[in-house]
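[1] The sequence isn't on hand, but the structure is:
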């Protein structure tokens, strides 16, 4: 007890109990006039304020230490400053006018820097930007990010694909915690609704250093909407109508913050009938989704914490063939009923020039599948996956040019069967990992180095079979300006993935794929090494980027038929071989002077995947190029207006896996218009967008309907309105 008291006193002594106040002004560099409503934000403290009419601001209750402050406003370059608190003199921030979009802090990588400061290349887009392009849901929206696609089962189920890798090779993070929802399955989607999600970040490449097993291919990081600014309240409600599915989506939310306490909630309901192609409606592709998010937070001088909860209920129909043509929204047999609960807490304690971050999560995934054989009252397949995960990081005091983080991450997971069908066993999985990563800032370059050790234990509680997997991984990267306005990034990283429960132990008919699957208890871990090179040129009116990668994966796990038949189903067995993936993305963004309102954007993406026996890997996206013409305008009666026309050209995919069919290329035309008006002295945001405007009949290479020859969705017009309270 005495030793414990001594430790507590030592920790307490590191606090500086003074409460500091920061004052300053934000002005235009050319006119020297103050900028009203500019955002001044401390990302580490999650505390900020908007400037007053004269550009001045005051932020109170700040702890001692070195912090980054981000200042942003539309039409100006985002400023990132390192300051030491307490500071004697008021802060004077000069903003430089720019036609470029505002930069945001990247949360998915350590040290929380702007992308222009980041050693790793991370793609970031707001959900509102993805929605403007006509996406029906989040899974469809992320396909607008270069290098990202989605394996789909109709509209309701989609799984992220990053540079050709998907399923358990891509991690999804939401509310700051790792999402686990049986993602090994073909018909198991994200389990997340875009309602209440502010932005999406994508790490393309091995991120095992930061996230452990299953981040071998990359990370999809979903940032929840922020709490309201201090002493403010915001509310909104709205809806969308989708012409193709005769569907709708409603959405309402409210948030409020005082000096210390914050809270928010948001609800969403969506229903869609079978999606329509030029020739037919796709039978039982209909679905219903309900989503509720809530959060409460506390902001103190030396401590901040937040607790969030998300319930997502998805009821998707399971399409087997084209049959009954209907406009009903209630799924027929068979269908799934999925309840996904995400509980998360995120806390930080601020010491003198250092801090401790603790993120905890509990995910409860309850999945039922109803078939024609058993009817509506009894689920044939019923799985319950319960996952507790933790992520603890200590941000050491800065030592000269060094910023360093030490971390401990882990997961404890149980899988239970409660239905008649038995696909994977009752089992328990336990992960633990230790990491250290440093960012070194030199005058002409930034360097990032890190290392990590992980251990995973898999215990089949039915048979008593146990497996243990260990892995050491590391990463090194450098960012430097090789010429005026030209930035280069080189990243070398290893990653790993331990075999999942299905690959190790599955023994039964997987109804979603109509095949008998057999696991392989002797599988080894997948281990990869990726080289990633990124070049970027940027000035006031043009941006150009070129990203290339080479990813070598040892002991790549894949499934293939062995020639046997059980109960009329082909038998598929999990095996391993080495594989290589390579490709990249190239693009540019032009906004010519003096036509700063005009934006011309183009991007090209390509990836090739092969086993060492020269066979192509399955589910590799086809090459594609996207060209977009976008205009922005601002009128007295129509604010923040935009309009765009986009053409996505997808090429033939003839480089197919051994048991995969080729797909033909196609062109998809999209367009949209939107902005805000004053309605009853409040802001109303209006939008209309159209996808596949030519009503093209096509099959995406990553559609699981392609083996049945079922087309993807035809023409769709989306009408949306959001009213701010």
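    Sure, I can see it. The structure presented is a predicted model; accordingly, all values stated were derived computationally and were not measured.

[2] Going by C-alpha atoms from here, please, whenever you check contacts or count neighbours.
    OK.

[3] tell me what the longest strand seen in the chain is packed against?
    Longest strand in the chain, counting residues (DSSP state E): strand 542-566. Applying 3 or more C-alpha pairs under 8 Å, 6 or more residues apart in numbering; DSSP states H and E, one finds that strand 542-566 contacts strand 526-538, strand 569-590.

[4] pull the longest helix from the protein.
    helix 2-13 (DSSP state H).

[5] now it: how far from the chain's centre is it?
    40 Å (C-alpha atoms, centre = their mean, to the nearest Å).

[6] Identify the residues contacting that helix?
    Residues outside helix 2-13 that contact it (C-alpha atoms under 8 Å, 6 or more residues apart in numbering): none.

[7] Could you point out the helix or strand that follows that helix?
    Sequence-wise, the next helix or strand downstream of helix 2-13 (DSSP states H and E) is strand 20-28.

[8] Included below, for side-by-side comparison, is a second structure:
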């Protein structure tokens, strides 16, 4: 590690080159300015955002041959090849043509080098800052789910969303922050993503095995959350102030961002704070204990020069998140709260929650507190005719769940997870068109309990490392790519004893030999190894039609709860039991896609099939009489199991831009996935109830109609739009019915309306951006199939005929962004 840090410090000394300034304007087919377009130098971090008049300035452009690229939402990207002379200013104008599909957009996640979307054999989808800003969401994962078909989320209230890709989630989906893998106890149902959504410039999603580049935990795909780099003129402090309010849970969000650059030096800072009280719907009223209070600080400092770039990031995240349990009065259906410990607690005699508490922003005593600290460096250097990429990171996640009503300051769950990460890649110089990339990445982890009373998993140490080789070769209109990877992981822990603490009355971790000590986690040591591979290609069959296909073998080592669980997760209200004999999962996925583009129509269709060996899933534990096992009263008991599984489905999208109505766009997409148990012996033993896999998203269709008023020279209001959306989910009859693990979910359709505009100064500079959005206009009561609160119910029947907790009702959101 020390050697790598020394190399990082000296890399900027390896090469020195001069740079120049490039200015110009971005316009559309009618020669009208394209406000706030993005302009950058391909393969570097040099970039800028055009102003409201479409004008841009690029500083620090490396001398020599370069590819300049301009892009904007609703337009096809355009490129210009230029030769930049050191110290000589250059003026370049771009003309963009209307396009909603952005098939020429460049992506970096899941591919060896920056690649156009249409040329990637692996399905990749993106969501830009403008689309994130135009939606009102309580977290960045929900924003991505709205805009990317095939992506869904398991939710616990409005602020905890775990990404699922094509029916697979948890440790099968790898979440990255700017390329750094996010490690924060993501195995748990109620654990969200510790990232500031206001800071995210772009989301890139790989749909399908990405184990080749990232190793274990990317067997279902990758979600990469990318922050912005400074893009203003040299020597000028820039930034923005964001204010947001949402009516449903009274969410108040504020964020201040600052950025500065001068002759290649870059720095940025963002502070964001959000708070919300309990959310509301027409069935449950205010849902008790669903509020939160979140603070995030993000800082960056770096250099961007002709030799490459290096940036260092530091993020601090602090979230107090209430923990709902769904207890309520059996007749009135009003929510109640726990006041005694489990031994004395009687669900039928809990007091009612008052209106004042339901409407309060104060965080209740029963809550979880998550603090996540992250520091890492990213370096890119032109070296030996190729490019070296190096990422070094360290992060720590401190998670406490306060679940003792008689001792509110005593955490039930208290875990400290420390992770050290490295990722090094070298892109060799092209040889006869062949692009070769080699690299290695991995991590070391230590997870420790901190003065806890509940111990669902053991203290453990983890070492993970893998190496890969990637090849890409263009053959005219055909482009082939493939590669190979080998991974190894070592998981160890020592004997872990638990005994009652006489001073507190709660359990505590103790040493062997302590009076009353019980061995909860016997010592464990296991190596896991796996080979991943991928081969695919894209073919530009015509100027408008692109065909692509990919075959991939993915690998995933079992996570700690799956092999080591033996206790209550208080936030999930579930006792988990693991299996120490689990083997790694291996998947074989086939993807076939077709993309059609023309000026007025874009169509894409993606079909996939995924066979998973040794698939690990949860199912309720029953006793010999077929009755649910209750280890901790008021909590269900689940045991992890392993079997073969098969998933298949499709995603399709259609974008229309009528030539007669250039201001109007219509976008529709559909996503379907089905997952079934492929183990014949288990199906014979358990019957039809075990046919389907758990947590399958239903068939989903989303349509949006957007009208954008044409830009007028000298107008003070620009980029004004009106939008209407319909988000519909079909009834989900494909669920894991074994032991009543899941139930069917009714279908629903939600109407959304929105509008927005940007106020500009007389000089054409943006002054403020305004967004108004109404979700669930008709206040439709519904339960999403992947909403965990749907199953938070203590009674077998309800006087209203409705059980569980429903999703949020109507929400009116207003947002204002003031750039400076």
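    Sure, I can see it. None of these values were measured; they are calculated from a predicted model.

[9] Got a TM-score for the pair?
    Overlay of the two chains. TM-score (TM-score structural alignment, normalised by the length of the first structure): 0.92; 717 aligned residues with a C-alpha RMSD of 3.0 Å.

[10] that older thread, of all the residues in the longest strand of the first structure, which ones are buried?
    For strand 542-566 of the first structure, the buried set under the neighbour-count rule, 16 or more other C-alpha atoms under 10 Å, comprises 542-557, 561.

[11] Could you do stretch 451-470 of the first structure as well?
    Under 16+ other C-alpha under 10 Å, the buried positions of stretch 451-470 of the first structure are 451, 452, 453, 454, 455, 456, 457, 458, 459, 460, 467.

[12] Surely the third one touches residue 494?
    No. Under the criterion of C-alpha atoms under 8 Å, residue 453 of the first structure makes no contact with residue 494, lying 11.8 Å away.

[13] shared neighbours, those two?
    residue 473.

[14] what's the neighbour count on residue 781 of the second structure?
    Residues near residue 781 of the second structure, counting by other C-alpha atoms under 10 Å, number 18.

[15] distance of the aligned partner of it in the first structure from residue 715 of the first structure?
    Residue pairing (TM-score structural alignment): residue 781 of the second structure is matched to residue 697 of the first structure. Going from residue 697 of the first structure to residue 715 of the first structure by C-alpha to C-alpha, to the nearest Å gives 9 Å.

[16] how about the helices in the stretch 51-200 of the second structure?
    In the stretch 51-200 of the second structure, the helices defined using DSSP state H, counting those that start in this stretch lie at 129-134, 140-147.

[17] out of those helices, deepest packed?
    Stretch with highest mean neighbour count among these: helix 140-147 (a mean of 21; mean count of other C-alpha atoms under 10 Å).

[18] re earlier: now the helices of the stretch 51-200 of the second structure in TSV, please, with extra columns for distance to residue 218 of the second structure.
    Below are these laid out as TSV (distance: least, C-alpha to C-alpha, whole Å):
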stretch	distance to residue 218 of the second structure
helix 129-134	24
helix 140-147	17
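
[19] and of those, who's closest to residue 120 of the second structure?
    helix 140-147 (19.5 Å; C-alpha to C-alpha).

[20] mind checking how far the closest one is from the chain centre?
    8 Å.

[21] give the contact list for the spatially closest residue to residue 70 of the first structure that is not a sequence neighbour.
    Using C-alpha to C-alpha, 6 or more residues apart in numbering and skipping residues adjacent in sequence, the residue nearest residue 70 of the first structure is residue 80, 4.8 Å away. Neighbouring residues of residue 80 of the first structure by C-alpha under 8 Å, 6+ apart: 68, 69, 70, 71, 114.

[22] Residue 654 of the second structure reaches residue 601, doesn't it?
    Yes. Contact criterion C-alpha under 8 Å: residue 654 of the second structure and residue 601 qualify, at 7.3 Å.

[23] which residues does residue 73 of the first structure contact?
    Residue 73 of the first structure makes contacts with 37, 38, 39, 102, as judged by C-alpha under 8 Å, 6+ apart.

[24] Neighbour-wise, which one of these leads?
    That'd be residue 38 among the contacts of residue 73 of the first structure, by other C-alpha under 10 Å, with 24 neighbours.

[25] hang on, isn't that residue packed against residue 55?
    Yes. Applying C-alpha under 8 Å, one finds residue 38 of the first structure in contact with residue 55, separated by 7.5 Å.

[26] quick one: common contacting residues for those two?
    When contacts are counted by C-alpha under 8 Å, 6+ apart, residue 38 of the first structure and residue 55 are jointly contacted by residue 26.
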